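Peer 1: Pasting a predicted model and its sequence here:
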Amino acid sequence: MKKVTSVFWISLSISIVFVVWGAWAPKNLNTVSSGIQSFLTDKFGWLYIFAVSIFLIYSIYLIFSPYRKIKLGKNGDKPEYNRITWFAMLFSAGMGIGIIFWGAAEPLVHFASPPHADPESQEAAVNALRYSVFHWGLQTWGIYTIIALAIAYFKFKREIPGVISATFQPLLGNKANGAIGKLIDIIAVFATIFGVATSLGLGASQIAGGLAFISDIENTMTTKFIIILIVTVLFMVSAWSGISRGIKYLSNTNIILAVILLLLTIIIGPTGFIFDQFFSATFSYLKHLPKDSFEVAPYDSDYNQWIQDWTVFYWAWFIAWSPFVGTFIARVSKGRTIREFVMGVLFVPTIFCIVWFAVFGGASLHQELEGINTGLTELAKEEAMFGMFSSLPFGTVATVLAVLLISTFFITSADSATFVLGMQTTNGSLNPPSTVKLTWGVIQAATASVLLASGGLGALQTASIVSAFPFMFILLIMIFSLNKALKEDLQAQKY
């Protein structure tokens, strides 16, 4: 534990207090956090939407900017991983459990309760996929692009510690190493813990839902706790083996399983309808992207509430995830140019997300529209995908594959997060001590457990929104710091 910094001890102490609070008084935790969430979404929901749009606009600018050819590292540095492995690792870290949980569930919710259009109408079905793709598309990866690029640039180009605070050196100078820098890193640690805990809670809920569909195991809170305990042991084993073994192999396994599940669903599902939905959803998404990106609906209270419940929640969740995803993507992206990096992080996962929702969301909507399985919208969100599989040939096989995929994504996300938290609390060490990683593994699992106990899915959403709020400002300021550094280095190359 010699490599740990004060950020580790302060963050660990506060985390333990939070876990004890949640275990001792879960209802009080839920009441307090829900009150904070309501205040933030009511007063600052517009700010989450505005900030995320700024992240996307700046990311696209970088593709065409004078800085596009700058390499993340020295001129002779080569990428450590090939493109397929790189895509697999960043996708596993960035989407993983969430996209599996919501792949069928979110379109069904928007179909049954659309912000506009009549419930369960054809118009509601078209908009359902558009909204789902919007929430998992370019905006999401714009958030990750900003922080990952900043960390990678300062770590590999300027050779300074790979911690969040180090990206502020152009603006803060030596103060980035002092109290202000430590505060930034502590905020980043807590955003990571709650962002990842949200995903772990979703993963445990969906694994429990899947097991209930294929066995006699009941989908109870006890089942979810046992799942978290088992998976915690598994990802600790993976974390112990290191990034080049455990995370790399698991990430490749995730992509293989995801592609198999996709192809199986396309083959046994409504193939023609799925392809129609892919093109329709893509066109609708791109057509409405400018308007949806800045929509806050101040004169439509119902639509405004829908935006707070969905769009603001997602943007907050992904902002909370961003220290973890950004640090991890930065770690595996050395040697790539800024243009290659941005295009890879921004567009490849977005295309995959459109395909994912067209397949699973499309298959679910088809069953509802055709009257094949009209009870899907009444299922719990974590059971929606398995309910859809139950009406398909080889549905049990698909369910088993899905449970396995959720489990591997669960392990990969938690494994990656332990690495990132270890890195952030050991002054950017690329190989943090195993004891540090395992400590954060326990904290993550305990946080997810107390959040589930205090309020289920609602508590997970609340934690993301609250923890993301201070980090949103850090990301906005990070753009100015990164741009200043890029401008300085480009001018230096000319002389």
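Peer 2: Thanks, I have the structure now.
Peer 1: From here on, just use CA atoms for contacts and neighbour counts.
Peer 2: Will do.
Peer 1: Can you tell me the closest non-neighbouring residue to Pro393?
Peer 2: Ile268 (6.2 Å; C-alpha to C-alpha, 6 or more residues apart in numbering).
Peer 1: should've said Ser165
Peer 2: For Ser165, the closest residue by C-alpha to C-alpha, 6+ apart turns out to be Gly181, at 4.8 Å.
Peer 1: before we move on, what about Gln139?
Peer 2: Distances taken as C-alpha to C-alpha, 6+ apart put Leu56 closest to Gln139, at 5.6 Å, once the chain neighbours are dropped.
Peer 1: how far is stretch 320-340 from where the chain is centred?
Peer 2: Relative to its parent chain, stretch 320-340 has a centroid offset of 13 Å by C-alpha atoms, centre = their mean, to the nearest Å.
Peer 1: Included below, for side-by-side comparison, is a second structure:
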Amino acid sequence: MKETSKVFWISVVIALAFVIWGVIAPTHLGETMDTTKAFFLSQFGWFYQLAATFFIIFAVFLIFSRYGKIKLGKDEDKPEFNRVTWFAMLFSAGMGIGLLFFGVSEPMSHFMNPPMGEGGTPEAAKLAMRYTFLHWGLHAWAIYATIALILAYFKFRKGLPGLMSITLYPILGERVKGPIGITIDVIAVFATIFGVAASLGLGAQQINSGLSYLFGIPNTFPVQIIIITIVTVLFILSASTGIQKGIKYLSNANMGLAVLLFLGVLFLGPTVFLLSFFVSTLGEYIQNLPSMGLRLAPFNEERASWIQGWTIFYWAWWIAWAPFVGTFIARVSKGRTVREFVLAVLIIPSLVCAIWFSVFGGTAIHLDINFNTDIASQSLETALFYMYEQLPLTGIFTIVTLVLISTFFITSADSATFVLGVQTSHGSLNPNNFIKVTWGILLSLSAIVLMISGGLNAMQTAIIVSAFPLTIILIAMCISLLKEFGNEVKAFKKPKTK
């Protein structure tokens, strides 16, 4: 069997065409993306809201269903990684750079410009954190958990290739091996490219901001290209070592650095306030989860625009990341039961994200309310570093953050090249280095093109558009899983013949 697939060559050609378009006519690409983004947000916001809610309901159903004892693998299989390493790997791939980029900037943005009511008030502060929990909590991890579970089940229990298309075999039969299957896998590849490219762009911007703060290096686009180039070389070297070495060791290093950074801000900041803020806001988040998760504000254009720009964008981003994060989490989760898997992937990361935002965002809000530090006026990429200026050990915090962003950058891109390799090499769990290096280069070029064409706005457009057809595929995968679960239960209950 040839290592590369038709999906690989089709995807590479389309990806190169996109890159060339962005290089030759960045303005035209940016304008096209702006028009497309406006259309999808205004016409299909309801669809993304319903889809994100569906994945939460589906994940909770799996936890309490009779299928919870089914193992993701053969009955005798044991987990390949211990729980600490497993958690570190899925978390580094699943959130990574976003926690650092948005840890301060998102709560502060919502604090000054809340989805309802007046900004800059204690009520706005609680509302800001509640909606940040919404965007980074159960909805996101329900999407990841569901797709990862489906991929792991069909790969390790059924022994099928680790492809998105093959999970639809119970519905489509042999048709998944033809043009329909190729189309499904190409859509998954491009959702992954755009989702990860957006994170790489954000990471480069924030590394540049940190270097500018520390060393006075200009915060410019050419510098960000240099940063992306350097990190690209590093993550390609990491990817070439395989998942047992590069990603595993870097993920554990990420977790250690993140814990140190978190504890430093917690204990040097307003500790008691942060813990109280976390507990009270978590309760409000759980209490208001259904209404927040389905809110669209059809009678208020301004509030509807806020929801489209934040909530709908996040649902599309997590869906776009689902093939990437789902394939990666599936790869490292062999041997776990359905119930253990969904509980761990759904609950633990959601809580960690909530605590993280409470500490970083809560510290910034506390400083602005009580000391008029004006962190809210900073840009998305500089808000974190400006907050550090208000705390002791500013330089140490900044250096640790830059190292952590870089390692998150590497692990996210490293994991993405592995996943793209799997999806474009017939589902092989050990894609060759040629495939991984090709995707590593194209990921970086895509990030640069999106930054040229309109920065964060262009990244949002690419994510929202690529997530639309993928959402339909993911829902079909859930139906396919239930059908196969039902067949397995029937086979188990069927009396054995002599």
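Peer 2: Right, received. Where do you want to start? Treat the numbers as computed from the prediction; the structure is a model and nothing was measured.
Peer 1: that older thread, was I right to think the residue nearest to Ser165 of the first structure contacts Val163?
Peer 2: No - with contacts counted by C-alpha atoms under 8 Å, Gly181 of the first structure stays clear of Val163, the gap being 9.3 Å.
Peer 1: Specify which residue of those two has the higher count of neighbours.
Peer 2: Val163 (28 against 21; other C-alpha atoms under 10 Å).
Peer 1: how near is the more buried one to Asp489 of the first structure?
Peer 2: Per C-alpha to C-alpha, to the nearest Å, Val163 of the first structure is found 20 Å from Asp489 of the first structure.
Peer 1: before we move on, which element is Ile260 of the first structure in?
Peer 2: helix 248-268 (DSSP states H and E).
Peer 1: which residues touch that helix?
Peer 2: Residues outside helix 248-268 of the first structure that contact it (C-alpha atoms under 8 Å, 6 or more residues apart in numbering): 85, 88-89, 92, 274, 356, 359-360, 392-394, 398, 401-402, 405, 408-409, 412.
Peer 1: Select only the buried ones of those in PyMOL?
Peer 2: To isolate the buried subset of these in PyMOL, counting by 16 or more other C-alpha atoms under 10 Å, use the following:
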select buried, resi 85+88+89+92+274+356+359+360+392+398+401+402+405+408+409+412
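Peer 1: Of the contacts of helix 248-268 of the first structure, which belong to helices?
Peer 2: Cross-referencing the contacts of helix 248-268 of the first structure against helices under DSSP state H gives 85, 88-89, 92, 274, 356, 398, 401-402, 405, 408-409, 412.
Peer 1: Between all of the residues you listed, which two are at the greatest distance?
Peer 2: With C-alpha to C-alpha as the measure, no two of those lie farther apart than Ile274 and Thr412, at 28.7 Å.
Peer 1: Helices of the stretch 101-250 of the second structure, residue ranges please.
Peer 2: Secondary structure of the stretch 101-250 of the second structure (DSSP state H, counting those that start in this stretch): helices located at 122-136, 138-152, 169-172, 179-215, 221-239, 248-268.
Peer 1: Export these to CSV and append columns for distance to Val12 of the second structure.
Peer 2: Compiled in CSV, the helices of the stretch 101-250 of the second structure are given as follows (distance: least, C-alpha to C-alpha, whole Å):
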stretch, distance to Val12 of the second structure
helix 122-136, 31
helix 138-152, 23
helix 169-172, 25
helix 179-215, 10
helix 221-239, 17
helix 248-268, 28
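Peer 1: and of those helices, who's closest to Ser291 of the second structure?
Peer 2: Proximity to Ser291 of the second structure, assessed across the helices of the stretch 101-250 of the second structure by C-alpha to C-alpha, is greatest for helix 122-136 (10.7 Å).
Peer 1: tell me which strands and helices that closest one is in contact with?
Peer 2: In this structure, helix 122-136 of the second structure makes packing contacts with helix 97-112, helix 271-293, helix 338-371, judged by 3 or more C-alpha pairs under 8 Å, 6 or more residues apart in numbering; DSSP states H and E.
Peer 1: Please report how far Ser425 of the second structure lies from Glu3 of the second structure.
Peer 2: 5 Å.
Peer 1: Could you measure from the residue nearest to Gln139 of the first structure over to Leu476 of the first structure?
Peer 2: The value you get for Leu56 of the first structure to Leu476 of the first structure, if C-alpha to C-alpha is used, is 12 Å.
Peer 1: Have a look at those two and say which one is more surrounded.
Peer 2: Each of Leu56 of the first structure and Leu476 had its neighbours counted (other C-alpha under 10 Å), and the higher figure belongs to Leu56 (21 against 16).
Peer 1: quick one: which helix or strand includes that one?
Peer 2: In this structure, Leu56 of the first structure is located in helix 26-64 according to DSSP H and E.
Peer 1: packing partners for that helix?
Peer 2: Using 3+ C-alpha pairs under 8 Å, 6+ apart as the contact criterion, the secondary-structure elements in contact with helix 26-64 of the first structure are helix 138-152, helix 271-294, helix 313-331, helix 338-356, helix 434-494.
Peer 1: mean deviation of the second one from the second structure?
Peer 2: Spelled out, it's helix 271-294 of the first structure. Taken against the second structure, helix 271-294 of the first structure registers an average deviation of 1.0 Å after superposition, with mean C-alpha distance after the TM-score superposition for the first structure.
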